[in-house]
Each structure stands twice: as structure tokens, then as C-alpha cells.
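Student: Below is the sequence, then the predicted model.
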Amino acid sequence: MNSNNVRHTHRSTAFPCLAACSAASLFMLGLSSASAAEPLKVCFLYSNPIGESGWTYQHELARKELVAALGDKISTKYVENIAEGPDAERVVRNFVKDGCKLIFTPSFGFMEPTLKVARTAPKIIFMNGTGYKTATNVGTYNARWYEGRYLEGVIAGHMTKNNVVGYVGAFPIPEVLQGVNAFALGMKSANPKAQLRLIWVNTWYDPGKERDAANALIKLGSDTLAYATSGVSIVTTGEEKKVYTLGYYSNMSKFGPTTNLTSITQNWGNFYIKVVNEVLADKWKPESVMGSLSDGIIKLAPLNSAIPAEVRNQVETLTKEIASGQRQIFTGPLVDQQGTTRVPAGQHISPDDLANMNYLVQGVDGLMPKN
């Protein structure tokens, strides 16, 4: 019997059942409260070991921030070091079976497994990091890493002594190509004589391959190194060989205290908190979110004291200009390695062309892989 039935029952019959009705109501209220208090289960799939730095480490820091902020409103779970492909699909399916209601899969290679599982679990919300495909229950998130890359390129252009800078590329996907090209543009703006030598390793994380690539670039004359992978071995190699490095994902200064000039850092904590709050409030939508310098998802780590004051000041000014939108990085004339004009003079790159970037700009010494 619900409260409306009690309220409309004749007074002579209502009083005899008051105690029983009250007990039943309290029981139902208890069930309702328990249901309402059930925490949202949020699960994370990591492609690499968490370690002490890098892509996965930063996402794990963000997960911990999420737990600290939302407490018993949520419960979380993570699985690390899962290869992109069938293993990823298996783990995501297990997340669904385990009762995960919101699943984060922060890796480009997790995009297709995420979409495949999402089609079979329409009531579960998925967020894929660095992918570009959305669905009714799948959103994406990434960042304008190229903003930080441009700044690192400016620093490299000023700091190289022999005008040769090395770059270790992961995979030739748009996100990485944006970074290489932005770095080259920043470097050339500071030092038109500088060359950028590029080596591909076709991995996000392989300490041995990363170290070998760093040593190869040093042998080719590079006295400054940047990279798009997730390990620390390029920074430690730079420290051993007394070659400057520009880090990625985490503050890498502890791995290269004298030679690491700065790093592009990623800060996902506030973003994760925002997404979870949207899900809790039933306000989540399948959007494609792009972090940037303006919202703090991307930041440069503190600059090494070896960087001269005038360069520090220039980087600070450029950071403000990029964050405010005053400076657009991919502004024409933008010409690729084959001499084709990709962005005419006076124009900015279109969002579609940026998202599908598949070329290297002039000034990059390295080839696009042939699949």
C-alpha cells in the first residue's frame, strides 16, 4: 500500500493499519535509499604499465583525483598493460559483465574494440581517448598536443647548437603528424637554419626501440631530441649523452635533471570529474572533447634553468597567444615535403584537414611510412 492509498483511506480503517503501513513504507524507503546510494562503477583500460610517468601514469593520476573528489558516489577499477586489439575487446567486455556503467579507454588503438562492445551494451557509456569515432553511447576525448609541440619546437630552435634536432615518432596518424609539423614550424620560427630529423618506431611504448631511435638520431648529429612515445628511455639517453630533450605526457625532469628542457604534460583529473558528474546527473552526451592550453589539460612543465630568460619570456608570450586563440599554429602558407601548398597564405587550416592530416611539412627530414 503506498502513501496515496493511506491518505485516501477512510479514517476508521487508516488508524488500525498505521503501524504496519509505516513499517512497510520505511522498508521501501530503505530500499530506495540503498538503490540511490549505489555507487557508479567507473572502469579504465590502460594500454601500457602505469609506471612512474607517461600517458598511462597521467591517466592513473586522474583516476585517483576522481576518487578523491567524488568519494562514495563512485567505485573504480582499472586494468593496465593491455594490447590494442582482441585483448582490449575481451577486457572491455569483462568490464560490462562486471557492472561497469562508465568505461574509459584512453588509447587510439582501443577505438574499434570500444565501438564493437558499445554496440552490444547500449546502456553503458564509453569514452575513448584519442579516437575520433562516436556513437549514441560513445564519446571521445583528446587534446591539441600540437599547441605544446609548437612551444617545444621554439625552445629546440633556440637551444640547438649545431642546428640538428631529432624527433622520434610513434605512428603516422593525424595526432602524431600534427605534433611533428607543429614542432617543425615552431623550431623554424625560432631558427630557420635548424633541421628536424624524424625516425618512426611504430610503437607507443617500447623502451628498447625508443632508446635505439634516440641513439640513431644522436649519431646523425642531433643535439636536441623530442618524441611522441610514452617511455622514459629517450630522456634518460639524453641525460647520459648530454643531449637536450623535450618530454611528453609527464614532467620528465627527474629522468633528465640537467638535459630535459621541459615537457608537455597532460592533466585529465578535472575532465574525468566533469564527465562522471554528467553521467551521475543524467546529462552526459556523446561529444568529442578537445583539451588545450586554454583549459589546462595541456601544460608545459617548469622550464629548465638552462633556457635563457629571453626564450622563457617568448614561450610565456606564445603560450598566452595560443591559449587565447590570437595565434593559430597551422597558418598558411603551409607547404608539404613534396612542395604542395596545403594551406594558402593568409588562411588557417580547416578543422577537417587538421583532423585528417597525412603529410609532413617542409623542413622535416624523414619519410612517411608506406603502411
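Tutor: Arrived safely.
Student: CA only for contacts and neighbour counts going forward, please
Tutor: Noted.
Student: just the helices in this protein please.
Tutor: In the chain, the helices defined using DSSP state H lie at 3-7, 11-14, 18-37, 55-70, 86-97, 111-120, 145-159, 174-190, 207-219, 233-241, 269-280, 309-324, 351-355.
Student: How much space separates residue 88 from residue 117?
Tutor: 10 Å (Cα to Cα, to the nearest Å).
Student: Of those two, which one has the most company?
Tutor: Just comparing residue 88 and residue 117: by other Cα atoms under 10 Å the higher neighbour count belongs to residue 88, 24 against 17.
Student: Switch the helices of the chain over to JSON lines; also include distance to residue 362.
Tutor: JSON lines is the format used below for the helices of the chain (distance: least, Cα to Cα, whole Å):
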{"stretch": "helix 3-7", "distance to residue 362": "75"}
{"stretch": "helix 11-14", "distance to residue 362": "86"}
{"stretch": "helix 18-37", "distance to residue 362": "58"}
{"stretch": "helix 55-70", "distance to residue 362": "29"}
{"stretch": "helix 86-97", "distance to residue 362": "37"}
{"stretch": "helix 111-120", "distance to residue 362": "31"}
{"stretch": "helix 145-159", "distance to residue 362": "14"}
{"stretch": "helix 174-190", "distance to residue 362": "8"}
{"stretch": "helix 207-219", "distance to residue 362": "19"}
{"stretch": "helix 233-241", "distance to residue 362": "25"}
{"stretch": "helix 269-280", "distance to residue 362": "36"}
{"stretch": "helix 309-324", "distance to residue 362": "22"}
{"stretch": "helix 351-355", "distance to residue 362": "17"}
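Student: So for residue 293, which of those sits nearest?
Tutor: helix 309-324 (5.2 Å; Cα to Cα).
Student: who's sitting farthest from the centroid in this structure?
Tutor: Largest separation from the mean C-alpha position in the chain: residue 12, at 67.0 Å (Cα atoms, centre = their mean).
Student: hang on, the earlier thing: please work out which of the helices of the chain is packed deepest.
Tutor: helix 145-159 (a mean of 26; mean count of other Cα atoms under 10 Å).
Student: Excluding its own residues, what touches that one? List them.
Tutor: 163, 165, 175, 178-180, 182-191, 194, 224, 246, 262-264, 292-293, 298-300, 307, 311, 315, 318-319, 322, 329 (Cα atoms under 8 Å, 6 or more residues apart in numbering).
Student: got another, please set it beside the one above:
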Amino acid sequence: MKSRVTIGTLTAVVIFFVLLYVVFAKVDNVESVKKTKSQKLRVGFVLLSDTADNGWNETIYKGIRNACDSLGVQRNLVIDIPEERIPLANAVTGMIADSLKVIVLTSYNYPILIKDIIESHPEVTFYGINWEYDAPNYKAYFARIYQARYLAGIVAGAMTKTNHVGFVAAMKNIQVYRGLNAFILGVQSVNPRAKVFVRWTNSWNEGNMETENANKLIDSSGIDVIAFHQDRAFIIEVAEKRGLYCIGNHVENNRFSPRMLTSIAINWGIIYKDFIQDYIQKKDNENMDYWVGLEKDAVGLAFYSSEVPDSVKILVNAAAEKIKAGYNVFSGRIEDVEGKIRSEEGETISDEVLHNEMNWLIKGAIEP
């Protein structure tokens, strides 16, 4: 009897400790799962300027914030990084050292400047707005902003009285050429007699250079509408002082005057959410790039001035619906300023050419 009690007691003790282990193991496992779930994806973003520049970088920041907040992603920002090798490399290597596995580059030349860093860190996925560079761990993204520039061109072409429109362009790269050419096509679509006078600053954000080139266009070309591809609002200020109509670039609302007719706009939140969500769900792959436009409401015109009549808005809306239905603005016979035919009737310029080969100006552009 004594022996039986001892064995029974030992058995009960063993069962007790086994149950205790199972309970604590389950609790520990639950805590581990909770901890894993609470760990947010951390995404690094490198920006060219500050996040309140009333232009390109401010709209990008708002898109980053909206996308990350909606996805529950932690954003890690580094700002005021010029398109120069050393500061950019320092910013990116710092993010890599901080164990970030996703890094988003928000200026055109960034990927080219640090391609050695990108290629030596295959464990990190990089996203950039440049299609001229390629690597297994690099994915290109951008908005089809040329569609919005085409619509802005319609406004400019319809509103000019002198048939002379000005455009202050930044870098001579494919992104700028593509948008400028689309703008010219938009102008010509409603006003075949109009000319577009172009000056280059070779900078994204240089106030004195932009102001000087805008004034030279006004003084020498007889323009009465001016548009631009620059990061900030210096051209708008010149147009206000000189009494010209202006087309804005990444200005979300009209805080100037009725002479600012409209502005192109990008909804970066749609684009960032698109590819970050794919990364989280492991849907991205090395062949996947992201280029979205009017079909997803990722680009468009931000507003209309009271100076823009309904008849012009109707023209723009009709063109926008046509693009959403699949129309490519780079269709039909297109000739460049050198007389070379880039597209014949019935043809369309492919995305591959738009990405990699559009380093020329369309007929109708004048570089005084």
C-alpha cells in the first residue's frame, strides 16, 4: 500500500510538471507570436529636399506618410540628400547598417550614383524612379506623369493668346524629355499653330537659374503662358510678377492667384502603397516594375483656376477619359526637331522607348 501511494504521488507530480511546461510553453509561444506580429516592416526613404518645399518633395512625403500609415509600416526618412555620390552613399549605407531591407530612392539620378552599393547588397530591395538602371534587387517605379503633362498642355494651348508657350526644364534626361514632349503634344492637340519655347537649367532646384531662364523666355519669346519641370515654385513667382499665366508642377492647391491655371499632380500614396504591399505579401519579383497613371488616378491635374473656362475643362476631361480607355498620347505621326520620324500614322511609341530612348525633342519645340 505504501509503495502504491508513492508511485501514485510520483505520477501525479510528473503529470503536474508536464502540464505546467505545456501551459508555459503555450504562453511563451503566444508572446512570441505577438512580438513577431508587432514588429513593423521598416522602409527607408531618401529625399532630395525638405518635406515642406511646396513642390516635389512635399507631395512625395505626403504619399509616403499616407502609404505607410495605411499599411502599418514604419517609415525611416533621410532628407536633403543632393544627387551627389558621397552624401547619398553615406545615407544609404547608414540605412543598411540599421538593418533596413527596403530602401526607396525618390530622385532620378540616385540609383546610378550608388549602383555598386545596390549590387553588393542583394539582401536589400531597392526601389527607384529610373528605368535606365537594372539589377536583380532593384525595381523601377514611377507615375505616368507625362499623361498629366499632356493634359496641362491642352490647358496651355487653349489659353495662350500669342501662340507662344514657355517651358523651363530641369535635367536633360529621359524623364524630363518624356514629360516635355507630352506637354508639347497636348498644346498642339488643341492649337497646332502654337510653339513651345524651352530653356534648360540643368538643376532640379536652383532658384536663381530658374528665375533667370523664365525671365529670358518672357523677354525674348513673347510667351503668355509658362510651365516648368522643377522641384519648387520659383517659376510661379516669376509668372506672378510678370503677369503671365502659369502651369504648376506638383502644387496641390492654388495659393497664388487666378493666373495659375492648374498644376500637374501625382498621388504618390497610391504608388508607394502598391509596391510596398506587394513586398509585404511577397508578390514582387525581379521582373516587376511599377508605372501607373490615370487608370489608377495616380496622376492628373490638381485644380482649375477661375480663369479656365468650362470649354477648356471639357477638352481636358475628354482627353483624360480617352487615356484611361487606353489611348497612348505618343501615337500617330511624331517628328522630332531634327526632322526624324519617331512614329508613323497607326503606330505607337512603346513603353520601352519611353523608358530608355526618349532623349530627343518633338517638332514644335524651340530652344532660343
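Tutor: All right, it came through fine. The structure presented is a predicted model; accordingly, all values stated were derived computationally and were not measured.
Student: that older thread, and of the helices of the first structure, who's closest to residue 256 of the first structure?
Tutor: helix 233-241 (5.2 Å).
Student: Who are the packing partners of that closest one?
Tutor: If you count contacts as 3 or more Cα pairs under 8 Å, 6 or more residues apart in numbering; DSSP states H and E, helix 233-241 of the first structure packs onto helix 207-219, strand 224-227, strand 244-249, strand 260-266.
Student: With distance to residue 159 of the first structure as new columns, can the ones you listed be given to me in TSV?
Tutor: Listed next are those as TSV, based on distance: least, Cα to Cα, whole Å:
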stretch	distance to residue 159 of the first structure
helix 207-219	15
strand 224-227	8
strand 244-249	8
strand 260-266	9
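Student: wait, which of the ones you listed is closest to residue 41 of the first structure?
Tutor: Nearest to residue 41 of the first structure, of all those, is strand 260-266, at 24.0 Å by Cα to Cα.
Student: Mean distance between the closest one and the second structure after superposition?
Tutor: In the superposition against the second structure, strand 260-266 of the first structure averages 0.6 Å from its aligned positions (mean Cα distance after the TM-score superposition for the first structure).
Student: Taking helix 55-70 as reference, get the angle to that strand.
Tutor: Here strand 260-266 of the first structure runs at 50 degrees with respect to helix 55-70, directions being taken by axes from the mean of the first three to the mean of the last three Cα atoms, to 10 degrees.
Student: Strand 260-266 of the first structure versus helix 233-241: what angle between them?
Tutor: Angle of strand 260-266 of the first structure versus helix 233-241, following the same axes, to 10 degrees, is 170 degrees.
Student: buried set for strand 260-266 of the first structure?
Tutor: 260-266 (16 or more other Cα atoms under 10 Å).
Student: Take those residues and write them to a markdown table, including distance to residue 92 of the first structure.
Tutor: A markdown table is the format used below for the buried residues of strand 260-266 of the first structure (distance: Cα to Cα, whole Å):
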| residue | distance to residue 92 of the first structure |
| --- | --- |
| 260 | 37 |
| 261 | 38 |
| 262 | 35 |
| 263 | 31 |
| 264 | 29 |
| 265 | 27 |
| 266 | 24 |
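Student: between the residues you listed, which is nearest residue 344 of the first structure?
Tutor: Among the buried residues of strand 260-266 of the first structure, and counting by Cα to Cα, the member closest to residue 344 of the first structure is residue 264, at 29.1 Å.
Student: who's in contact with that closest one?
Tutor: Shown in contact with residue 264 of the first structure (Cα under 8 Å, 6+ apart): 145, 148-149, 152, 246-251, 298-301.
Student: Which of those are buried? Put it as a ChimeraX command.
Tutor: To isolate the buried ones among these in ChimeraX, judged by 16+ other Cα under 10 Å, type:
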select :145,148,149,152,246,247,248,249,250,251,298,299,300,301
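Student: Out of the contacts of residue 264 of the first structure, flag the one nearest to residue 28 of the first structure.
Tutor: Nearest to residue 28 of the first structure among those is residue 298, at 48.0 Å by Cα to Cα.
Student: That closest one and residue 110 of the first structure, how far apart?
Tutor: The value you get for residue 298 of the first structure to residue 110 of the first structure, if Cα to Cα is used, is 22 Å.
Student: Give me the contact list for stretch 122-132 of the first structure.
Tutor: Counting by Cα under 8 Å, 6+ apart, 96, 100-111, 114, 118, 136-143, 288 sit against stretch 122-132 of the first structure.
Student: One more pass at 7 Å, please.
Tutor: Stretch 122-132 of the first structure has contacts (Cα atoms under 7 Å, 6 or more residues apart in numbering) with 101-108, 111, 137-142.
Student: Sort out for me which of these are in strands.
Tutor: In strands, judged by DSSP state E, the following of the contacts of stretch 122-132 of the first structure are found: 102-105, 138-142.
Student: possible to save these as a markdown table with distance to residue 132 of the first structure and neighbour count?
Tutor: Shown next, in a markdown table, are these (distance: Cα to Cα, whole Å; neighbours: other Cα atoms under 10 Å):
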| residue | distance to residue 132 of the first structure | neighbour count |
| --- | --- | --- |
| 102 | 18 | 23 |
| 103 | 16 | 25 |
| 104 | 14 | 25 |
| 105 | 13 | 25 |
| 138 | 10 | 25 |
| 139 | 9 | 23 |
| 140 | 6 | 24 |
| 141 | 8 | 20 |
| 142 | 9 | 21 |
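Student: what would those residues look like in TSV with distance to residue 170 of the first structure?
Tutor: Shown next, in TSV, are those (distance: Cα to Cα, whole Å):
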residue	distance to residue 170 of the first structure
102	29
103	25
104	22
105	19
138	25
139	24
140	21
141	19
142	16
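Student: coming back round to it: nearest to residue 334 of the first structure among the contacts of stretch 122-132 of the first structure?
Tutor: Looking across the contacts of stretch 122-132 of the first structure and measuring by Cα to Cα, the closest to residue 334 of the first structure is residue 142, at 23.9 Å.
Student: And residue 194 of the first structure, how close does it get to residue 237 of the first structure?
Tutor: For residue 194 of the first structure, the distance to residue 237 of the first structure - Cα to Cα - is 22 Å.
Student: swap that for residue 267 of the first structure, sorry
Tutor: Plainly put, residue 267 of the first structure is 26 Å away from residue 237 of the first structure if you go by Cα to Cα.
Student: repeat for residue 43 of the first structure
Tutor: In terms of Cα to Cα, residue 43 of the first structure sits 35 Å off from residue 237 of the first structure.
Student: Spit out the contact partners of the residue nearest in space to the middle of the first structure.
Tutor: Central residue of the first structure (Cα atoms, centre = their mean): residue 142, 5.0 Å from the mean position. Counting by Cα under 7 Å, 6+ apart, residue 142 of the first structure makes contact with 129-130, 289-291.
Student: Many thanks, have a good one.
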